[in-house]
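[1] mind looking at a prediction? Sequence and model below.
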Amino acid sequence: MAASSRQAILDSIGAATGSDPKTYTDLPRNYLQRGALEKAGRLHLMIERLREYGAEIVESSPADLPATIARQLQSSGRHTFAAPPELPAEWLETPFAWKTDHGLSHHEIESCDGVVTAAFAGVADCGTIVLHHSPREGRRVLTLLPDFHLCILRSTQIVETLPEYFARCPQPPRLATYVSGPSATADIEMTRIKGVHGPRFLSVILVHDDL
């Protein structure tokens, strides 16, 4: 919501109630804004949360990343993968079939066995991967339709708390997806069903890029 729209709403509330509502920047922020964990603690917590949610996670150095990606894709038993348009070429290893998203149709995306993307950030406290859908992260539809998602997350992208993630955003993203494990819900008759809102399988490669 634009600042002018927000202020218009606050002004309307003030006129209706006779109060003087504060602007967004004036609101008190008494919640925890920064975590206390050191780097090793943040990474350990992120890995622990992801595994609790049922995601597969492996660690890699930057130099070993292409080989690690290839191993993860091979172990998945899948063969055809979608890729965002600016995913590094060295990540796109053979013998897999790749469909680069230069306007793929929904049917073409859904026919892929999985998708490989980068990420914008990781929030350790809640084990959440954040996608801002840049050309390396892919369109939202690209990360929702395939059954398997391999996400590359760098250690320097991981923060402890949500406020720290928001502090890294120079401006609010136009679109963001928050991924906390593989897609699943128990809303239907309290029965856990996987894959309702996105991929049933999430694999994460944590790249130690700050060594």
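    Received, thanks.

[2] can we go C-alpha only for contacts and neighbour counts from here?
    OK.

[3] tell me the spacing between I13 and S4.
    Distance, I13 to S4, using Cα to Cα, to the nearest Å: 14 Å.

[4] and for F81?
    Taken as Cα to Cα, the span from F81 to S4 is 43 Å.

[5] quick one: which of the two has more around it?
    Each of F81 and S4 has its neighbours counted (other Cα atoms under 10 Å); F81 has more, 23 against 9.

[6] quick check, that one in a strand?
    Yes - looking at F81 with DSSP: H, G, I helix; E, B strand; the rest coil, it is inside a strand.

[7] make sure it is actually in contact with E110.
    No - using Cα atoms under 8 Å, F81 makes no contact with E110, being 10.1 Å away.

[8] now F201, nearest residue through space, not along the chain?
    In this structure, F201 finds its nearest non-sequential neighbour in F148, 4.8 Å apart by Cα to Cα, 6 or more residues apart in numbering.

[9] one more to weigh against that first structure:
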Amino acid sequence: MKATKSLLGITTGVFLLLTASNGAISNASNLTNTENKNAIQSSSEIRVAAARVNNPAPNFVAADTNGKTHRLTDFKGKVVVLEWTNHDCPFVRKHYGSGNMQKLQKELTGKGAVWISIISSAPGMQGYVSASQANELTKSRNAAPTAVILDPEGKIGKQYGARTTPHIFVIGKDGNVGYMGAIDSIASPDPADIPKADNYVRDAVNSLISGKPVANSVTQPYGCSVKYGS
């Protein structure tokens, strides 16, 4: 499988994400200059993904924001969604502000899937929060993840090669990665695009629950870069 190539370009007040595989362009010209600055990191900080579709998902052991320890291997036999998030990212705000992410969380966990939100923002970087702040965000947004894990050292994010917020990985009942990429097919920060987009995550989870192949197992993630530390 050939790796999808992408080119990130920055112009004043404009954030463009060009996906070479399908020519899709996301124009975030409605963002402020500060948001644009926070939305991009040096490509040298993007790590090569360790996660590979149809291969075992990298295991991790981490405590959630309520102090409960989770091991990925504990969820074998269930479909698991890993969602990289950053509440200050306009692309994340698109899905949470509209209620789309919360709806998806409730729908899929209602079908037996496990949903883990992961925050890999380093201290002092955009999106960094304490455990109590993360819990308040979950409550105030009426979000419904199974757990929220803080990853300020970026260990889990780098294990998976998480590049953007959101960036989503779906793990099948067999413990193998079944899907990795974007939440949906329209790479923009505009909530009006949500009803028009194909939701890759919903499709992947439904396929894996029913034991069917995932039609689009790898897609180009879009959003703000994960704010890893040095």
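    In hand now; what should we look at? What you are looking at is a predicted structure, and each value in this text was computed from that prediction instead of being measured.

[10] just the TM-score for the two chains, thanks.
    Put the two chains on top of each other and the TM-score (TM-score structural alignment, normalised by the length of structure 1) is 0.25; 98 aligned residues with a Cα RMSD of 6.1 Å.

[11] the residue nearest to F201 of structure 1 against L202, yeah?
    Yes - contact criterion Cα under 8 Å: F148 of structure 1 and L202 qualify, at 6.0 Å.

[12] and the residue nearest to F201 of structure 1, how many neighbours?
    Neighbour count of F148 of structure 1, defined by other Cα under 10 Å: 25.

[13] which element is N135 of structure 2 on?
    helix 131-140 (DSSP states H and E).

[14] and the next helix or strand past that helix?
    strand 147-150.

[15] packing partners of the next helix or strand after that next one?
    Of the helices and strands lying after strand 147-150 of structure 2 in sequence (DSSP H and E), the nearest is helix 155-160. Using 3 or more Cα pairs under 8 Å, 6 or more residues apart in numbering; DSSP states H and E as the contact criterion, helix 155-160 of structure 2 has no neighbours among helices and strands.

[16] buried stuff in helix 155-160 of structure 2?
    156-160 (16 or more other Cα atoms under 10 Å).

[17] helix or strand next in line after that helix, which one?
    Once the chain leaves helix 155-160 of structure 2, the next helix or strand it forms, by DSSP H and E, is strand 164-165.

[18] packing partners of that next one?
    Counting by 3+ Cα pairs under 8 Å, 6+ apart, strand 164-165 of structure 2 packs on strand 224-225.

[19] elements contacting the strand it packs on?
    Packed next to strand 224-225 of structure 2, using 3+ Cα pairs under 8 Å, 6+ apart, are helix 33-39, strand 164-165.

[20] let's have the ones you listed in JSON lines, adding distance to R93 of structure 2 and mean neighbour count.
    Formatted as JSON lines, those follow (distance: least, Cα to Cα, whole Å; neighbours: other Cα atoms under 10 Å):
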{"stretch": "helix 33-39", "distance to R93 of structure 2": "12", "mean neighbour count": "17"}
{"stretch": "strand 164-165", "distance to R93 of structure 2": "10", "mean neighbour count": "29"}
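
[21] quick one, which of those gets closest to A63 of structure 2.
    Closest to A63 of structure 2 of those, according to Cα to Cα: strand 164-165, at 20.7 Å.

[22] ok, then the element right after that closest one?
    strand 167-171.

[23] give the other helices and strands that that next one contacts.
    Using 3+ Cα pairs under 8 Å, 6+ apart: strand 167-171 of structure 2 touches strand 80-84, strand 177-181, helix 200-209.

[24] L150 of structure 2 is nearest to which of these?
    strand 80-84 (10.2 Å).

[25] state the distance from N36 of structure 2 to A204 of structure 2.
    30 Å.

[26] ok, back up a step: buried residues, the helix holding N135 of structure 2. List them.
    For helix 131-140 of structure 2, by 16+ other Cα under 10 Å, it's 131, 134-135, 138.

[27] can you check stretch 73-82 of structure 1 too?
    Neighbour-count burial for stretch 73-82 of structure 1, with 16+ other Cα under 10 Å as criterion, is recorded at 73, 81-82.

[28] dump the residues you listed into TSV; add distance to A67 of structure 1 as well.
    TSV is the format used below for the buried residues of stretch 73-82 of structure 1 (distance: Cα to Cα, whole Å):
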residue	distance to A67 of structure 1
L73	10
F81	16
A82	18
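
[29] I'd guessed V130 of structure 1 sits against A121; true?
    Yes - assessed by Cα under 8 Å, V130 of structure 1 is found in contact with A121 at 5.1 Å.

[30] show me the contacts for S203 of structure 1.
    55-57, 72, 148-151 (Cα atoms under 8 Å, 6 or more residues apart in numbering).

[31] so which of the residues you listed belong to helices?
    Within the contacts of S203 of structure 1, residues falling in helices by DSSP state H are Q72.

[32] L43 of structure 1: which of the contacts of S203 of structure 1 is nearest?
    I57 (11.6 Å).

[33] in three-state terms, label the nearest residue to that closest one once chain neighbours are set aside for me.
    Closest residue in space to I57 of structure 1, ignoring its immediate chain neighbours: V204 at 4.6 Å, by Cα to Cα, 6+ apart. Following three-state DSSP, the label given to V204 of structure 1 is strand.

[34] residues near V204 of structure 1, how many?
    Other residues close to V204 of structure 1 by other Cα under 10 Å number 24.

[35] for Y178 of structure 1, see how far away it is.
    Separation of V204 of structure 1 from Y178 of structure 1 (Cα to Cα): 14 Å.

[36] does A184 of structure 1 really touch K194, like I thought?
    Yes - at 4.1 Å, A184 of structure 1 counts as touching K194 under the criterion of Cα under 8 Å.

[37] who's more crowded, those two?
    A184 (19 against 16).

[38] from L202 of structure 1, how far out is the more buried one?
    According to Cα to Cα, A184 of structure 1 and L202 of structure 1 sit 11 Å apart.

[39] what do you get for R140 of structure 1?
    Taking Cα to Cα, one finds R140 of structure 1 at 15 Å from L202 of structure 1.
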